[in-house]
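Student: all I have is the shape, not the residue letters:
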């Protein structure tokens, strides 16, 4: 089942005005679905809903939303497979909902293309805040024509065998491309801006997630683990009780070849 809940009485935006945010909610609990849809509609967003995985994929492909709220446990196909399918078609921001506070599930979700996650039960106020932050990050990541004096900010960043293309938002490690979510890219870029320097979780939350409190430290930890899985376990160093630092990866060209045996 899929429903669209745009406000039919709301007039079209004036010429030049920003189009309303489109969101698809894929959740099999009708009560939760209605509560989320009502709250987001009250924010002025256009909301479409689906109660199972297959319909959810079809709805996303039809609506082309700005962001998707996706439950992990769904009938038909689960949320992880839904996320794989919609990201394979066209990348979209995804916030996953899970009933279990299981870090393994969270890491799997991040690995298939989710940008953020929340565990149930959750407050609607926090859900809206997290979605707005996620949308700001995604829109910040959209390609834009830089002003002439911003040329230096667009050049690729090379640190050892790690190449970060800031303008194209692409990453390579030892010549091998890595597919990062927008959040993972922003986290890597934040760490790479001060290689070798320990950045606290609070600093990373503020810079990458735009959060001003420390309630999301596990989010930082999970995204760091996702970076390690995609780019190598040696790339980010943990400083227990403090935060993380980007290790300067060794460039193979700088490694001296072993001397031949006599």
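Tutor: Everything's here; your move. Values in this document were obtained by computation on a predicted structure and should not be read as measured data. Numbering: from 1, shown residues only.

Student: please count neighbours and contacts with C-alpha atoms only from this point.
Tutor: Will do.

Student: just the helices in the stretch 51-200 of the chain please.
Tutor: Along the stretch 51-200 of the chain, counting by DSSP state H, counting those that start in this stretch, helices occupy 53-63, 79-89, 103-111, 124-141, 151-154, 182-192.

Student: how about residues contacting the first one?
Tutor: By C-alpha atoms under 8 Å, 6 or more residues apart in numbering, the list of residues contacting helix 53-63 from outside reads 1-2, 22, 24-26, 48-50, 68, 74-79, 82, 85-86, 89.

Student: rerun at 6 Å
Tutor: 26, 50, 74, 76-77 (C-alpha atoms under 6 Å, 6 or more residues apart in numbering).

Student: show me how to select, in PyMOL, the buried members of the residues you listed.
Tutor: Selecting only the buried entries of the contacts of helix 53-63 in PyMOL, with 16 or more other C-alpha atoms under 10 Å as the criterion:
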select buried, resi 26+50+74+77
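
Student: closest to residue 204 out of the contacts of helix 53-63?
Tutor: For those, the residue nearest residue 204 by C-alpha to C-alpha is residue 26; the value is 29.4 Å.

Student: next up, the contacts around residue 163.
Tutor: Neighbouring residues of residue 163 by C-alpha under 6 Å, 6+ apart: 157, 171-172.

Student: can you redo these as CSV with neighbour count and distance to residue 55?
Tutor: Shown next, in CSV, are the contacts of residue 163 (neighbours: other C-alpha atoms under 10 Å; distance: C-alpha to C-alpha, whole Å):
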residue, neighbour count, distance to residue 55
157, 16, 41
171, 22, 33
172, 16, 35
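
Student: closest one of these to residue 128?
Tutor: residue 171 (30.2 Å).

Student: measure that closest one to residue 219 for me?
Tutor: 21 Å (C-alpha to C-alpha, to the nearest Å).

Student: next one: residue 155
Tutor: Relative to residue 219, residue 155 is positioned 29 Å away (C-alpha to C-alpha).

Student: neighbour-wise, which of those two wins?
Tutor: Neighbour count, other C-alpha atoms under 10 Å: between residue 155 and residue 219, residue 219 has more, with 19 against 13.

Student: may I ask which helix or strand encompasses that one?
Tutor: helix 217-231 (DSSP states H and E).

Student: quick check, distance from the next helix or strand after that helix to the centre of its chain.
Tutor: Using DSSP H and E, the next helix or strand after helix 217-231 towards the C-terminus is strand 236-239. Between the centre of strand 236-239 and the centre of its chain there are 21 Å (C-alpha atoms, centre = their mean, to the nearest Å).

Student: and here is the other one:
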């Protein structure tokens, strides 16, 4: 059975050769010790126009992801040698590559930890291919916008940097600093912070922050937003232990204080 699954995955990977250099399909890295899942996901993603690379363990994947980064990676949490959480921690030390976690229903604490460590999203098993594709496309759209080169600084559609007290955000370059010290954020974290900083003092509900950070075809629950907020605070406190600019109004949402 494993040989058949590996053959299926290999056939799916070989299918990417039909794309020309001009087509440049976006590449998704799949990291899972379940070869059936690797084969199924590869076939489904190729049908949607993506190229894939598959890895059966975290140690092998880490080296490849750093040396030749894909456009997005999907990690299973439970894997031998190096699990998904360890892989994400090691990756985040050197890269902001968008990452989606695959989790089981009994892995909720791991989901929260993964988001706190910098994962962009998670999907619980069993899941539909349609949902996974929607999540992938939403994150890739945001990532592309964040990486878009600044071709003309005078162009009217290029957003100006946002200065709020000690915070500076540059949406065009996806750069954030606090008191002049750089803070590295994932795409989702950046969009949530930007939504708060645009209107200081205004409380944004979790639903409003979801709308700012996720496309309409992607649903996330409240806990996801809370985890991203915790991660934001932790990152800013790494450069300023007294950071307290993101306020919580219990039962209502979050706001940014620029004082």
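Tutor: Structure's in. What do you need? These numbers were taken from a predicted model, which means no experiment stands behind them.

Student: okay if I get the helices of the stretch 51-200 of the first structure as a markdown table plus mean neighbour count?
Tutor: Shown next, in a markdown table, are the helices of the stretch 51-200 of the first structure (neighbours: other C-alpha atoms under 10 Å):
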| stretch | mean neighbour count |
| --- | --- |
| helix 53-63 | 19 |
| helix 79-89 | 20 |
| helix 103-111 | 19 |
| helix 124-141 | 16 |
| helix 151-154 | 11 |
| helix 182-192 | 21 |
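
Student: how about JSON lines for the ones you listed, with distance to residue 241 of the first structure added?
Tutor: Formatted as JSON lines, those follow (distance: least, C-alpha to C-alpha, whole Å):
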{"stretch": "helix 53-63", "distance to residue 241 of the first structure": "40"}
{"stretch": "helix 79-89", "distance to residue 241 of the first structure": "32"}
{"stretch": "helix 103-111", "distance to residue 241 of the first structure": "19"}
{"stretch": "helix 124-141", "distance to residue 241 of the first structure": "25"}
{"stretch": "helix 151-154", "distance to residue 241 of the first structure": "32"}
{"stretch": "helix 182-192", "distance to residue 241 of the first structure": "17"}
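
Student: for residue 235 of the first structure, find the nearest of these.
Tutor: For residue 235 of the first structure, the closest of the helices of the stretch 51-200 of the first structure is helix 182-192, at 9.9 Å, according to C-alpha to C-alpha.

Student: what stretch of the second structure lies opposite that closest one in the alignment?
Tutor: Alignment note (TM-score structural alignment): helix 182-192 of the first structure is matched to residues 187-197 of the second structure.

Student: quick one: the matching stretch to the first structure mean distance?
Tutor: For stretch 187-197 of the second structure, the mean distance from the matching residues in the first structure following superposition reads 1.0 Å, by mean C-alpha distance after the TM-score superposition for the first structure.

Student: returning to what we had before: now do the helix holding residue 219 of the first structure: which range of the second structure does it align onto?
Tutor: Counting by TM-score structural alignment, helix 217-231 of the first structure sits on residues 222-236 of the second structure.

Student: now do that stretch: everything it contacts.
Tutor: Contacts of stretch 222-236 of the second structure (C-alpha under 6 Å, 6+ apart): 115-116.

Student: out of everything not next to it in sequence, what's closest to residue 194 of the second structure?
Tutor: residue 169 (7.4 Å; C-alpha to C-alpha, 6 or more residues apart in numbering).

Student: ok, now which ones touch the one you found?
Tutor: 161-162, 175-176.

Student: corresponding residue for it in the first structure?
Tutor: Checking with TM-score structural alignment, residue 169 of the second structure has residue 164 as its match.

Student: out of the contacts of residue 169 of the second structure, what pair is the most spread apart?
Tutor: 162 and 175 (10.4 Å).

Student: state the distance from the counterpart of residue 150 of the first structure in the second structure to residue 147 of the second structure.
Tutor: Applying TM-score structural alignment, one finds that residue 150 of the first structure aligns to residue 156 in the second structure. Distance from residue 156 of the second structure to residue 147 of the second structure, counting by C-alpha to C-alpha: 18 Å.

Student: who's more crowded, those two?
Tutor: Higher neighbour count among residue 156 of the second structure and residue 147: residue 147, with 13 against 8, using other C-alpha under 10 Å.

Student: list the contacts of the more buried one.
Tutor: Per C-alpha under 6 Å, 6+ apart, neighbours of residue 147 of the second structure: none.

Student: please redo it, this time with the cut-off set to 8 Å
Tutor: Neighbour list for residue 147 of the second structure: 172-174 [criterion: C-alpha under 8 Å, 6+ apart].

Student: which of those does the first structure keep?
Tutor: Among these, none is still in contact in the first structure (both residues aligned by TM-score structural alignment, their matches' C-alpha atoms under 8 Å).

Student: please pick the buried ones from those residues.
Tutor: Using 16+ other C-alpha under 10 Å, the buried members of the contacts of residue 147 of the second structure are 172, 174.

Student: just send the contacts of residue 147 of the second structure back as CSV, with distance to residue 258 of the second structure too.
Tutor: Conversion of those to CSV gives the following (distance: C-alpha to C-alpha, whole Å):
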residue, distance to residue 258 of the second structure
172, 21
173, 21
174, 20
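
Student: and the nearest residue to residue 220 of the second structure once chain neighbours are set aside, how many neighbours?
Tutor: Of all residues beyond its chain neighbours, the one nearest residue 220 of the second structure is residue 210 (7.3 Å), with distances taken as C-alpha to C-alpha, 6+ apart. For residue 210 of the second structure, the count of nearby residues is 23 (other C-alpha under 10 Å).
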